[in-house]
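In: from the sequence below, what's the structure:
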Amino acid sequence: MQYPLTEKIGEPELFVGRHKEFRQINKWLGNIPKRLSKSRAILARRKSGKTAFVQRIFNQLWTFNGMVIPFYFDIKETKVWYPTFAIDYYRTFVSQYLSFIQRDERLAGKLLSLDQIRAYGVAHSLEILVDDVDSLKTDKERGEYDLVWKTAYSAPHRFAEQFNRRFLVILDEFQNITRFVYRDEKCEGKPDETLAGSFHYHSESKIAPMLVTGSYAGWLLSVIHQYLEAGRLKPTYFSPYLTNEEGLQVVYKYAEFYQEAITNETAVQINELCMADPFFISCVIQSDYEGKKLSTTEGVINTVNYEISDRRAEMFLNWGEYLEKTLQRINGEQQSKQMLLHLNKYADRYWTPQQLKDKLHLDLSVVEIQRILVILSEVDVIDKGTSDIQFRGLQDGTLNLVLRHRFEEEIEGFAPNFPQEFSDKIQELKAKNRSLQGKLNHYAGIVGEHLLATAFRSKKRFALSEFFQNVTDNTRLNIINVRERIKMNVASSVTSFQRDDGKEMEIDIVASSKCGREILVEVKKTQEKTSLNIVEDFQEKVEVYRKSFPEKIILSACLSLGGFRTDAAQFCETHGIATATEIKHYL
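Out: Take a look at the predicted model:
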């Protein structure tokens, strides 16, 4: 995997999960070369991971080097003059296009000047580049800014036609095009709200379909309906939450990268209290809370509470900014806050303006309540139902916590006791599973290799018998490197990727000790007992590895969460393969 586009998430390995979303989007991407894919809009609230998702799509398509050429453009919340925006759009497109066809990663992050683009066009006999640059410069000098913009936004479609290729046009935060692009050079007055309409025709392109995102679903849908016509971009709703299993992987990843001590037990607790919200998890792991100790239940509770309630915390600051913009739209009215809090606390049903008036005893007309509810739905802090008078909360656990902290004492006269609520939730979790071990075993069946590898990294100094039984070499190890999913090529007898003439083997975990010992581990996560042929295959891998690295002392082990059949257990004992049926050690 290559990363020509620098991803906002930072270290690429921090991107975890989204398997369901990738299955859906990959099917759509696979149909682009066949002209079967309709433009899409990804709708999600802020800090939901959609930018990381579309940037990963760009890098995957770039790496794959197939028929689809990706173009990514972020429409920022920054005022910009119309022709400057147009030229920036065009330069970004061409720079990424040339990066793709030349297989030069550097060009994806380097914005070529118009002169450089023209020079490339001359040197490679690409008239389209020469003509475009000449048109952009001439039209800008003449003040023909509409023509400058037309040359820019039509470029992906025109290039697709001329070179018989397919493009994917990724426009991040598309709704911003209606608020931050100005006709006035000093960016004074009103922005050009109609600019989204430029894509009216191209949004139906099957050779250069669009994938747009928006952090304000109501706003983005309004832009699409007003300027692109309903149905031109298929809405795709993107949850801010991962599955529980994916969320747990995020906890381990962030703890590993930021070197925060956790235990398997507190990892589950962090995931539960953060509701598998990757942004929430990252805030907790990186929290500046002075008393942060994520290896204890109390430390987890206090750190999560800090991120929700302290004005200096990253979580609070991000959501505070979001809510401030919302309150500005509704003038911060007390009764508006009351409605917002109530709807998100009772998000399991729809409410009409009349029902809210009666329930909350609001001193407002039904018409005024309706007006406020429409505004709240447009800024995506509540949902609008199928009829014009139905509204409900977002069913967003993270937002609910923030709203309660912000408004509950002001509206209802008492502040929420989050530490107690979090403690009760953990106790409920323990009671539900008799102990957390039940949940840990479940997760181990999904991410067992990573759990064990992380335990190796964290414990660092140990004898293998602390994790496995029937150990033949009980030397105390000093782990200096742990790798997961190591691929081997039998024909070449070296660790490498698969060759055309070689059978590929994979070792789940390879842990290196400073003393020259290497631990090779096979992990079987199913509840079925491990059979003889599985451990025989593992032994073959061990022998190939031993021959490849004769200077190493090899220790082999097999973790089987479902146990071992009798013949498999006997084989392991005979061949010196240590065994285990659970991951005993917390981190």
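
In: contacts, neighbours, all on C-alpha from now
Out: Will do.

In: give me the number of residues near the residue nearest to residue 100 when sequence neighbours are not counted?
Out: Nearest residue to residue 100 in three dimensions, chain neighbours excluded: residue 62, at 6.3 Å (C-alpha to C-alpha, 6 or more residues apart in numbering). A count of nearby residues for residue 62, using other C-alpha atoms under 10 Å, gives 27.

In: buried stuff in the helix or strand hosting residue 62?
Out: According to DSSP states H and E, residue 62 maps onto helix 50-64. Of the residues in helix 50-64, 50-63 count as buried by neighbour count, 16 or more other C-alpha atoms under 10 Å.

In: going along the chain, name the strands of the stretch 351-500 of the chain.
Out: With strands called from DSSP state E, counting those that start in this stretch, the stretch 351-500 of the chain shows them at 382-384, 391-393, 461-463, 476-489, 494-495.

In: tell me which strands and helices the first one is in contact with?
Out: For strand 382-384, the helices and strands in contact under the criterion 3 or more C-alpha pairs under 8 Å, 6 or more residues apart in numbering; DSSP states H and E are helix 334-345, helix 366-378, strand 391-393.

In: from these, which stretch is densest packed?
Out: Comparing those by mean neighbour count (mean count of other C-alpha atoms under 10 Å), strand 391-393 comes out on top with a mean of 25.

In: which strands and helices sit next to that strand?
Out: Judged by 3+ C-alpha pairs under 8 Å, 6+ apart, strand 391-393 is in contact with helix 334-345, strand 382-384.

In: here is a second sequence; please produce its structure as well for comparison:
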Amino acid sequence: MNKLLRLDKNNRWDMEGIELAIRERVGRPEYFIGRVRELEFLYNWADNIKNEVSRSIAFLGRRKIGKSLILERLYNIIYSEKKGLIPFYYEFSEGMRTGKKFYEDFISRFYLQVIGYYTRDITLNRQAVDKRTTVNFSLLLKQFKTLDIPHKTEIMTDLDACVQMVMRDEDPYEYVIAATATPRGFATTPGVEEKVVQMIDEFQYLNMYTDAGVEDKPCKAYMSNAEMKVAPLLITGSLMGVVSEELMLWLPHRFDEFIVPKMDTQEAMNMTLNYGKIYSHCITPEIASYIVHITSNIPGRIIDILSPKFGKPLITSIVDADQALEFEVGQGTIKKDWNEYLFMAMKAVNHVNMRRMTYFLCKHEGEWYYPRDLKSALSLELDDNTLREELELLHKYDLIELRDGRYGGVFDRTLKKVLMKQYGDILGLPEKDFDAYFRNDSLLDYLKERIRQLELSLEEADNLRSTLRVLQGDHNNLKGHYYEREVLLGLIKSIIDNDGGLTEGISVTDFSYKLNVFLETGKEIDIVLEGGDVVIMAECKNYAPENIYKITKKIVESFADKARHLAKERFQHKELRLGYFSKHGFEKKLNTVFDRYEILFSS
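Out: Predicted coordinates for the structure are as follows:
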């Protein structure tokens, strides 16, 4: 059969010829978008198992990065191609169980998938991977008796031996050893030409929730099995630091480790637009770009933002996306996911230092710090050994990254938001100021990312970075006047995006701004933005909806008068443009005065 891993349009996959032997948690198969590089890599790895040259792999990544989805699609492709590779999927889950229970469950689910492969009966494969379904040796033997499949005698003999072992009272670890050896034992049975592709999901739970008696690290049972080229393992782990440490300590040199990267930006864009339609949002490419940014291209986080929940808005704007994010990090799935990581770390780490160090590194995403630099930056009162121990634990529980002895923030921006929402004291802001800070933080992050993406010369990019560094400084010291800064952010974004209107003709590399400019008379202009031959002066009102009547014709006329006085004093040779902004709108009767003074107004 020809290769079934084929890409279609817009990072979608061609499903022709692929049978869904197991249901994919993505839902409809056409919802699976992207992950081109990852699937190509794993497909080639699996294909090389036929030649017995593929080593076992650890495919590690935090929750919601899409590991299980990739495994499920790989499983269905391998099953459908019928090229002599038997896919075997097993997911470890939370909840204690004995070595004997694991033994019967693991082997029964393995042989069910072997039968499903030979008979092409996908109900058996689906039964085998469904944790809600009880499987055991008795049920399996009944199914075997009526079947005519290859190697039936050998499989029946092995199952009879398994039944005998269950009836004995062996050491719990012996059951783990026997279970994990079964796939490779089948693949090395004389006459069996098929190889086995073992896909073991959430590997960290093997040690955490399997009672193996005196052996507290049952993963050791894979010491020799992981080296067998006829049945290599593809394991995943959402607690990356935990799995990586266990592989290093107890299964050294048995696995090649790969970190699942965040999604390609264009793939993430296509996915966001697709799910936006599915969930009845009205998402433009600009909004999709913003959602991809605030979720760090992580597919599960994109779904978290877009999935409907009571109290979340339909997304038709960037403001709606911010509100959906705030909902998720405050009370939704994103909060619950990160809390599991946080609580595990807090059991072992001083929670105050944990919050401060984690937030600091998240805030300075992309920068890397030696322990001594962190100690200095945060004025930590810790001795060096304690500091290193706490950093190592934070890394173990996937809250920070480690590279060449230096520590950095995780590439998932939602962690910073969870920390901000749950531990507002980190920011040192009054509670009443928090909401505006939270929103502005996302927009500033996004604008900085846009700068990196703009195809500007080095000189132009430096000028723009310099301008936004000043704005970042203002943002970090926000104590009031939030609406003025929101308006200013909007004007700068309009310049970057070349939206026209009030900012028409202003170069992205040639503008400056001032807030709260005073005239000699003592009167004040909220925003003065100067660019080339143009100067913009803006008034900003953040009155509550019931108080917008206080914006009168006289107030608007006064603004126009003081703006023209300031222009005459300091900007005689520039075109004056006036803008009036109100958070909650205007009364219609003001339209005539806006027209008379040629004032652009917005809410």
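
In: please state their TM-score.
Out: The pair, once superposed, lands on a TM-score of 0.67 when counted by TM-score structural alignment, normalised by the length of the first structure; 423 aligned residues with a C-alpha RMSD of 2.4 Å.

In: re the thing from before, show me what the residue nearest to residue 100 of the first structure lines up with in the second structure.
Out: Using TM-score structural alignment, the partner of residue 62 of the first structure in the second structure is residue 79.

In: mean shift between the next helix or strand after the helix holding residue 62 of the first structure and the second structure?
Out: Heading C-terminal from helix 50-64 of the first structure, the first helix or strand you meet, by DSSP H and E, is strand 68-74. Following superposition, strand 68-74 of the first structure is found to deviate from the second structure by 0.6 Å on average (mean C-alpha distance after the TM-score superposition for the first structure).

In: buried ones in strand 68-74 of the first structure?
Out: For strand 68-74 of the first structure, by 16+ other C-alpha under 10 Å, it's 68, 69, 70, 71, 72, 73.

In: what is the equivalent residue in the second structure for the last one?
Out: Under the alignment by TM-score structural alignment, residue 73 of the first structure pairs with residue 90 in the second structure.

In: show me what contacts that match?
Out: Counting by C-alpha atoms under 8 Å, 6 or more residues apart in numbering, residue 90 of the second structure makes contact with 106, 109, 129, 198, 199, 200, 201.

In: before we move on, what about residue 395 of the second structure?
Out: 241, 401, 402.

In: could you find the closest non-adjacent residue to the aligned residue in the first structure for the first one?
Out: Taking TM-score structural alignment as the criterion, the aligned counterpart of residue 241 of the second structure in the first structure is residue 218. By the measure of C-alpha to C-alpha, 6+ apart, the closest residue to residue 218 of the first structure outside its immediate chain neighbours is residue 378, 4.4 Å from it.

In: quick one, what contacts the one you found?
Out: Neighbouring residues of residue 378 of the first structure by C-alpha under 8 Å, 6+ apart: 216, 217, 218, 219.

In: just put these in a markdown table and tack on distance to residue 373 of the first structure, neighbour count and secondary structure.
Out: Compiled in a markdown table, the contacts of residue 378 of the first structure are given as follows (distance: C-alpha to C-alpha, whole Å; neighbours: other C-alpha atoms under 10 Å; DSSP: H, G, I helix; E, B strand; the rest coil):
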| residue | distance to residue 373 of the first structure | neighbour count | secondary structure |
| --- | --- | --- | --- |
| 216 | 15 | 22 | coil |
| 217 | 15 | 25 | helix |
| 218 | 12 | 24 | helix |
| 219 | 14 | 20 | helix |
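
In: what span of the second structure lines up against stretch 507-519 of the first structure?
Out: Per TM-score structural alignment, stretch 507-519 of the first structure has no counterpart in the second structure.

In: in terms of helices and strands, where is residue 107 of the first structure?
Out: helix 105-109.

In: which stretches in the second structure count as strands?
Out: In the second structure, the strands defined using DSSP state E lie at 56-60, 85-91, 97-98, 195-201, 210-211, 233-237, 255-259, 400-403, 406-409, 512-518, 524-531, 534-541, 575-582, 599-602.

In: format these as a markdown table; extra columns: distance to residue 269 of the second structure.
Out: Formatted as a markdown table, those follow (distance: least, C-alpha to C-alpha, whole Å):
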| stretch | distance to residue 269 of the second structure |
| --- | --- |
| strand 56-60 | 23 |
| strand 85-91 | 30 |
| strand 97-98 | 42 |
| strand 195-201 | 27 |
| strand 210-211 | 40 |
| strand 233-237 | 25 |
| strand 255-259 | 22 |
| strand 400-403 | 26 |
| strand 406-409 | 24 |
| strand 512-518 | 33 |
| strand 524-531 | 33 |
| strand 534-541 | 34 |
| strand 575-582 | 32 |
| strand 599-602 | 30 |
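
In: wait, which of these is closest to residue 327 of the second structure?
Out: Smallest distance to residue 327 of the second structure across these (C-alpha to C-alpha): 22.6 Å, for strand 406-409.

In: what does the closest one contact?
Out: By C-alpha under 8 Å, 6+ apart, the list of residues contacting strand 406-409 of the second structure reads 358, 360-371, 399-402.

In: again, 7 Å this time
Out: For strand 406-409 of the second structure, the external contacting residues (C-alpha atoms under 7 Å, 6 or more residues apart in numbering) are 361, 362, 364, 365, 366, 367, 368, 369, 370, 400, 401, 402.

In: so which of these is the most crowded?
Out: Busiest of the contacts of strand 406-409 of the second structure [other C-alpha under 10 Å] is residue 362, holding 25 neighbours.

In: coming back round to it: need the contacts of residue 395 of the second structure in TSV with distance to residue 267 of the second structure, can you?
Out: Formatted as TSV, the contacts of residue 395 of the second structure follow (distance: C-alpha to C-alpha, whole Å):
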residue	distance to residue 267 of the second structure
241	27
401	24
402	27
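
In: test my guess that the match of residue 62 of the first structure contacts residue 87.
Out: Yes - because the distance of 6.4 Å satisfies C-alpha atoms under 7 Å, residue 79 of the second structure is recorded as touching residue 87.
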